[in-house]
Structure formats: structure tokens, C-alpha cells
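*Asks:* just need the structure, nothing else, for what follows:
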Amino acid sequence: MTVSNVDLVQAQLDAYNAQDLDRYCSYFADDIQVADLNKPPHTSDIETYRKNYAGVFAKFPENKVELLNRMVCGATVIDHEKVIRSPGGETFEVIAIYTLADGKIARVDFVK
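*Replies:* Next up is the predicted model:
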């Protein structure tokens, strides 16, 4: 069964909110590229990505993302997200630009 790009991005967001690291990382390519928009990638493999998010989930065990808006164009899904570190705690907004290839998220560019 083929999963649509938007369904794949939603599934990774759901796994993120559940802090299910294995399921979350399963949506990303082994050579995942992560960068701030218009900058070179600061992450270029799934093991580094996994380590980074293991740290985030450990530091912020109640961390959640609220989807504010989503746009889809072909293999690109753009989410406007509100990150909530804990109920009543720190919040901030980001734009996540997901580029998909071969049924996985191949690249994420963040605007903070």
C-alpha cells in the first residue's frame, strides 16, 4: 500500500507527539538531511537524527507539536507548527519544509 506524502508527514508528527522514537525515525531516510532554511545540513544520517531526538524527548518528556497550517505541493509538505515544551511551559513556532523521496522524508528545512 502506498502512503501519500501528507499521510507520511502526519504519521511522523503523530509519532513525535507520542515520543515513540523508533516509529518517528522510521519515516525518515537513512541519509536524512536536516538544515535551517538556506543553510548547509547540520544532520546527514538517521543515527545522528535519532540521537538528537532521543535527547529532545528525554529533556522535554511532555513536548508536543500542534499543527497550525499545512501546505502540500508534490513531494513537498510544509507545516507551520507550534512546539509546546510542557503544558503551560515554553512555546515557539517553526516552519518545517519536508521533502519526500522513495516513501520517506529525505530532507527537512526549518525556519525558526
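*Asks:* switch to C-alpha atoms for all contacts and neighbour counts from now on
*Replies:* OK.
*Asks:* okay, now residue 26: neighbour count?
*Replies:* Residues near residue 26, counting by other Cα atoms under 10 Å, number 15.
*Asks:* now the strands for the chain?
*Replies:* Secondary structure of the chain, counting by DSSP state E: strands at 28-36, 64-73, 76-84, 91-101, 104-111.
*Asks:* for residue 16, find the nearest of these.
*Replies:* Residue 16 sits nearest to strand 64-73 of all the strands of the chain, at 7.4 Å, using Cα to Cα.
*Asks:* what about residue 60, how many neighbours?
*Replies:* 14.
*Asks:* residues contacting it?
*Replies:* By Cα atoms under 8 Å, 6 or more residues apart in numbering, the contact list for residue 60 reads 85, 86.
*Asks:* let's see this one next, to set against the first:
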Amino acid sequence: MTVAKLSNVDLVQAQLEAYNAQDLDAYCAFFADDVVVSDLNGAVGTQGLAAYRTKYDGVFKQFPENKVELLSRMVCGSTVIDHEKVVRSPGGDTFEVIAIYTLADGKIARVDFAK
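*Replies:* The predicted model follows:
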């Protein structure tokens, strides 16, 4: 199934699975070319798919066992909100985030993180 044919919730779930597999190409395929990532109510941290790809290439190299556990999910139209637990390595550091995904034209156009 192509990315454009996925429902909003299925698209966000599929990107989470690609993230956990650390498949950079598959992961980045879910994001718009002009994706914007920021802290909730804060400054933009990453803009554009090339910068996003570079960031997560580094994350996957630095934390090769990094995984996200979905704690809860809410969906309202083109917005999907995930409460996630990030585990850097088995038995290692963990932290929780809220990821607010805004979807447009079958891609993730924006992600706002509350930490």
C-alpha cells in the first residue's frame, strides 16, 4: 500500500513502525518535503525533509537500539496525537513525549513535540 492511500491514523502508525525499524528511507517517506518540526509553542527546530533526514540519520546512528512505545493515541481529523515513551536502549534511558502530527495531502506536514 502506498503512503498516499493510508488513513491518517494508519500513516502515523506506519511511520512509528519504520522509526522502530530504523529504516530511514521508509521513515522519511511519510513526511512532506517541507515538513516542520518544533517544540510545542516553541521555535521551529527542523524544517524540510533533507534536514529531517539528516537529523534522524544521526539519531539512528547514535542510538541503534532506540525504540518508541506508543502509550496512547488520539485522532481528530487531520491531527493525530501520540503519547510516546522513547527507550534509547534496553535497560537504558527513557523519556516520554507528546507528538502532535498534522497531516496534509497524505503526508505528515508538521510535528510539534511536548516534552
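*Asks:* any idea what the TM-score comes out to?
*Replies:* Once the chains are laid over each other, their TM-score by TM-score structural alignment, normalised by the length of structure 1 reads 0.98; 112 aligned residues with a Cα RMSD of 0.8 Å.
*Asks:* just give me the match in structure 2 for residue 8 of structure 1.
*Replies:* Counting by TM-score structural alignment, residue 8 of structure 1 corresponds to residue 11 in structure 2.
*Asks:* would you mind measuring from its match to residue 66 of structure 2?
*Replies:* 20 Å (Cα to Cα, to the nearest Å).
*Asks:* kindly report the same for residue 41 of structure 2.
*Replies:* Counting by Cα to Cα - residue 41 of structure 2 and residue 66 of structure 2 are separated by 26 Å.
*Asks:* neighbour count winner among these two?
*Replies:* Each of residue 41 of structure 2 and residue 66 has its neighbours counted (other Cα under 10 Å); residue 66 has more, 21 against 9.
*Asks:* so who does the residue sitting furthest away from the middle of structure 2 touch?
*Replies:* Residue farthest from the centre of structure 2, counting by Cα atoms, centre = their mean, is residue 91 at 22.5 Å. By Cα under 8 Å, 6+ apart, the contact list for residue 91 of structure 2 is empty.
*Asks:* which position in structure 1 pairs with it?
*Replies:* In structure 1, residue 91 of structure 2 lines up with residue 88, judged by TM-score structural alignment.
*Asks:* residue 106 of structure 2 too?
*Replies:* That one, residue 106 of structure 2, aligns with residue 103 by TM-score structural alignment.
*Asks:* got a list of what that match touches?
*Replies:* 2, 3, 5, 8 are the contacts of residue 103 of structure 1 under Cα under 8 Å, 6+ apart.
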